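> give me the fold of what follows.
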Amino acid sequence: MTSTEAHDTASSTAVGAHLRSAAERDASPQFVLPLVVRIERAAPPARTDALETAARAVLVLLSDARATGDGEWAAAVRDWQDARIRKVVRRARGAEWRRAEALPGITVTGDHAEVRVHPPVPLDGWPKDLARLQVSGTELDDPEPPSAPPAGNPVLWLNPGVTMSAGKTMAQAGHGAQLAWWELSAPERAAWRDAGFPLSVRTAPADAWDGLTRGGLPVVHDAGFTEIAPGPTVVAEGGDPFCPLPGGRRP
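As a prediction, this is how the structure comes out:
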């Protein structure tokens, strides 16, 4: 798989119902979750805003009534989660963005970022208007260094020793948010959803990364198909009162 295909695949060190052997996952029909980030040439979003918006978009999809129970997207979501968890972030502007908005999905907004998440599609069955969008080269910057995460926010900590494009990092942040979601009870999920899924995405301090990966928190392990070698990329750390994962917030 080449870097331009950017099928971003991850697993978790957490123990949960969705964890299966690699052979079992590979034997299942393969689906991918499409995310489209709006990047207008004159006004691209800040990198951290885009990362956090992408993570929230995954949670919004997972919590949507259409994605659960007998909802119209539920079967596709179940098939996607039963196989390898693949997400692909593509970029759009102008008419491309308007065509993406016309397809089934949900647009999630951040401070300035806009990310549209679509229900999972077969790995080789992308809608035409999404398949034509660009994957590689999604680069964004933060005008100023991100501030400290707000008190109480769950945090998706990025591996400080790994460099990834903005698009791949958005997918990885989405993986981290999904692993956190899986660890929560129904009331905890509802409380987080009703609050609008507050969360932060930050690069972990270099001296804290090993402790984060060994603290019993959900850890995203990239499969190494694109951009980087296999290994841990994101640790999901819970907040108070929302997303209370084991370990709580660190000082």
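> please count neighbours and contacts with C-alpha atoms only from this point.
OK.
> please, which helix or strand holds Ala50?
helix 47-63 (DSSP states H and E).
> mind checking how far the next helix or strand after that helix is from the chain centre?
Using DSSP H and E, the helix or strand that directly follows helix 47-63 along the chain is helix 74-82. Centroid displacement of helix 74-82 relative to its chain, using Cα atoms, centre = their mean, to the nearest Å, is 16 Å.
> orientation of helix 74-82 relative to helix 47-63 in degrees?
Here helix 74-82 runs at 120 degrees with respect to helix 47-63, directions being taken by axes from the mean of the first three to the mean of the last three Cα atoms, to 10 degrees.
> and for helix 74-82, what are the contacting residues?
18, 25, 28-33, 62, 66-68, 86, 119-121 (Cα atoms under 8 Å, 6 or more residues apart in numbering).
> of all those residues, which two lie farthest apart?
Farthest apart among the contacts of helix 74-82 by Cα to Cα are Arg25 and Arg66. That separation is 23.8 Å.
> which of the contacts of helix 74-82 are buried?
Taking 16 or more other Cα atoms under 10 Å as the criterion, what is buried in the contacts of helix 74-82 is 18, 25, 30-33, 62, 66-68, 86, 119-121.
> how about TSV for the residues you listed, with distance to Thr213 and secondary structure added?
Shown next, in TSV, are the buried ones among the contacts of helix 74-82 (distance: Cα to Cα, whole Å; DSSP: H, G, I helix; E, B strand; the rest coil):
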residue	distance to Thr213	secondary structure
His18	20	coil
Arg25	24	helix
Gln30	28	coil
Phe31	28	strand
Val32	26	strand
Leu33	26	strand
Leu62	25	helix
Arg66	34	helix
Ala67	30	helix
Thr68	31	coil
Arg86	22	strand
Pro119	30	coil
Pro120	29	coil
Val121	31	strand
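> how about these in JSON lines, adding distance to Pro127?
What follows is the buried ones among the contacts of helix 74-82, written out as JSON lines (distance: Cα to Cα, whole Å):
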{"residue": "His18", "distance to Pro127": "27"}
{"residue": "Arg25", "distance to Pro127": "24"}
{"residue": "Gln30", "distance to Pro127": "16"}
{"residue": "Phe31", "distance to Pro127": "13"}
{"residue": "Val32", "distance to Pro127": "12"}
{"residue": "Leu33", "distance to Pro127": "12"}
{"residue": "Leu62", "distance to Pro127": "20"}
{"residue": "Arg66", "distance to Pro127": "19"}
{"residue": "Ala67", "distance to Pro127": "19"}
{"residue": "Thr68", "distance to Pro127": "22"}
{"residue": "Arg86", "distance to Pro127": "16"}
{"residue": "Pro119", "distance to Pro127": "11"}
{"residue": "Pro120", "distance to Pro127": "11"}
{"residue": "Val121", "distance to Pro127": "8"}
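> another for comparison:
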Amino acid sequence: MSSQHTHPPADVPAVGADSPFRQGRLPRDEAPQFVLPLVVRIEKAEPPARTDALETAARAVLVLLADERARDGGEWAEAVRDWQDARIRKVVRRARGAEWRKACALPGITVDGGTAQVRVFPPVPLDGWPKELAKLQVSGTDLDDPAPVPAATAGVPVLWLNPDLEMSAGKTMAQAGHAAQLAWWDLTAAERAAWQDSGFRLEVRTAAPDQWPALTTGGLPVVRDAGFTEIAPGSATVVADHPSLRSRL
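Sure, this is the predicted structure:
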């Protein structure tokens, strides 16, 4: 599913040393729009657990952002910069069998979770999807957790989901990816390196209803959806709770 965020505001360029944005860029809604494709492997006999798929998708976004091919001078750098200068759209599609094998033959990175596999690809124009990905299903992706999800681990980055929203697994994977990316943008270079060294360890959990208001107003990065699919525009979907960011509050 595709969705967007408003961090930083659409018409205010970020200018910090670690900013992914160009100086003097167009307002984000006026810039050419790109999308980050993610494909989750869902075999009929052995679908991944939902929470593992969400966490693996979020880590896949971070793995791509940290990859040398996405950095200045890398073969994906221009596409990644163009994508981040506009709206950070992500679309999650599913594949199995031969479809998955064809997707894996395209340039990209496969990230493994406990039960999940997600392949992330360099950004493409909204209307420029590779044919191998364009024909994959985008709707109806849902998954379950076969066992109770444990409580969040102290000291580990957590992407907190809005307890009052119901989203498909595909939509939630995209939203978790947005939240991970917002946290990445707000970290220093040293903090990013430390997170990368941990294998981008993170957890995705649903916030308690009484916890959610404080999470969304406490200064942590908040993903707000553009409202193209499933939920109302402006809905707060995920809060990125990284220990380094929380320590500054």
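> re the thing from before, in the helix holding Ala50 of structure 1, which residues are buried?
47-62.
> what's the counterpart of Val117 of structure 1 in structure 2?
Residue pairing (TM-score structural alignment): Val117 of structure 1 is matched to Val120 of structure 2.
> ok, its match touching Gly108?
Yes. With contacts counted by Cα atoms under 8 Å, Val120 of structure 2 reaches Gly108, the gap being 5.6 Å.
> settle it for me: which of those two has more neighbours?
Higher neighbour count among Val120 of structure 2 and Gly108: Val120, with 26 against 17, using other Cα atoms under 10 Å.
> that one: what's it in contact with?
With contact set as Cα under 8 Å, 6+ apart, Val120 of structure 2 has these partners: Leu36, Pro37, Leu38, Val39, Ala60, Val61, Leu64, Gly108, Ile109, Thr110, Val111.
> which SS state does the residue nearest the centre of structure 2 fall under?
Central residue of structure 2 (Cα atoms, centre = their mean): Gly177, 1.1 Å from the mean position. Under DSSP: H, G, I helix; E, B strand; the rest coil, Gly177 of structure 2 falls in the helix class.
> give the aligned equivalent of it in structure 1.
Using TM-score structural alignment, Gly177 of structure 2 pairs with Gly174 in structure 1.
> now swap in Pro157 of structure 2 and tell me
By TM-score structural alignment, Pro157 of structure 2 lines up with Pro154 in structure 1.
> is it true that its match touches Pro198?
Yes. At 7.3 Å, Pro154 of structure 1 counts as touching Pro198 under the criterion of Cα under 8 Å.
> quick one: which of the two has more around it?
Pro154 (27 against 19).
> any idea how far Ala77 of structure 2 is from Ala103 of structure 2?
Look at Ala77 of structure 2 and Ala103 of structure 2: by Cα to Cα, to the nearest Å, they are 21 Å apart.
> more neighbours: these two, which one.
More neighbours surround Ala103 than the other of Ala77 of structure 2 and Ala103, with 24 against 19 (other Cα under 10 Å).
> the stretch 101-250 of structure 1: strands as residue ranges?
Listed in chain order, the strands of the stretch 101-250 of structure 1 (DSSP state E, counting those that start in this stretch) span residues 106-109, 114-117, 121-122, 155-158, 200-203, 219-222, 231-237.
> any chance of TSV for the ones you listed, columns distance to Ser11 of structure 1?
TSV is the format used below for the strands of the stretch 101-250 of structure 1 (distance: least, Cα to Cα, whole Å):
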stretch	distance to Ser11 of structure 1
strand 106-109	25
strand 114-117	20
strand 121-122	19
strand 155-158	15
strand 200-203	19
strand 219-222	5
strand 231-237	9
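> these: which one's closest to Leu184 of structure 1?
Across those, closest to Leu184 of structure 1 is strand 231-237 (Cα to Cα), at 12.2 Å.
> packing partners for that closest one?
In terms of contacts (3 or more Cα pairs under 8 Å, 6 or more residues apart in numbering; DSSP states H and E), strand 231-237 of structure 1 is packed against strand 155-158, helix 166-182, helix 209-213, strand 219-222.
> contacts for it?
For strand 231-237 of structure 1, contacts defined as Cα under 8 Å, 6+ apart pick out 154-159, 162, 172-173, 176-177, 179-180, 212-213, 217-224, 245-249.
> if we use 6 Å, what do you get?
Strand 231-237 of structure 1 is contacted by residues Pro154, Val155, Leu156, Trp157, Leu158, Asn159, Gly176, Pro218, Val219, Val220, His221, Asp222 when judged by Cα atoms under 6 Å, 6 or more residues apart in numbering.
> residue furthest from the geometric center of structure 1?
Structure 1, farthest from centre, Cα atoms, centre = their mean: Ala42 at 25.5 Å.
> and the aligned residue in structure 2 for Asp79 of structure 1, how close does it get to Ala31 of structure 2?
Asp79 of structure 1 maps onto Asp82 in structure 2, with residues paired by TM-score structural alignment. Distance from Asp82 of structure 2 to Ala31 of structure 2, counting by Cα to Cα: 8 Å.
> check Pro221 of structure 2 too.
From Pro221 of structure 2 to Ala31 of structure 2 the distance is 23 Å (Cα to Cα).
> again with Pro37 of structure 2
Distance of Pro37 of structure 2 to Ala31 of structure 2, computed by Cα to Cα: 19 Å.
> coming back round to it: the match of Gly177 of structure 2 reaches Thr53, doesn't it?
No. In this structure Gly174 of structure 1 lies outside contact range of Thr53 using Cα atoms under 6 Å: 9.1 Å.
> got a list of what the corresponding residue of structure 2 for Leu199 of structure 1 touches?
Under the alignment (TM-score structural alignment), Leu199 of structure 1 pairs with Leu202 in structure 2. Contact analysis of Leu202 of structure 2 by Cα under 6 Å, 6+ apart lists Val156, Pro157, Val158.
> out of those, who's nearest Leu136 of structure 2?
Using Cα to Cα, the contacts of Leu202 of structure 2 come closest to Leu136 of structure 2 at Val158, 29.8 Å.
> next, count neighbours for the closest one.
Residue crowding around Val158 of structure 2 was assessed by other Cα under 10 Å; the count is 26.
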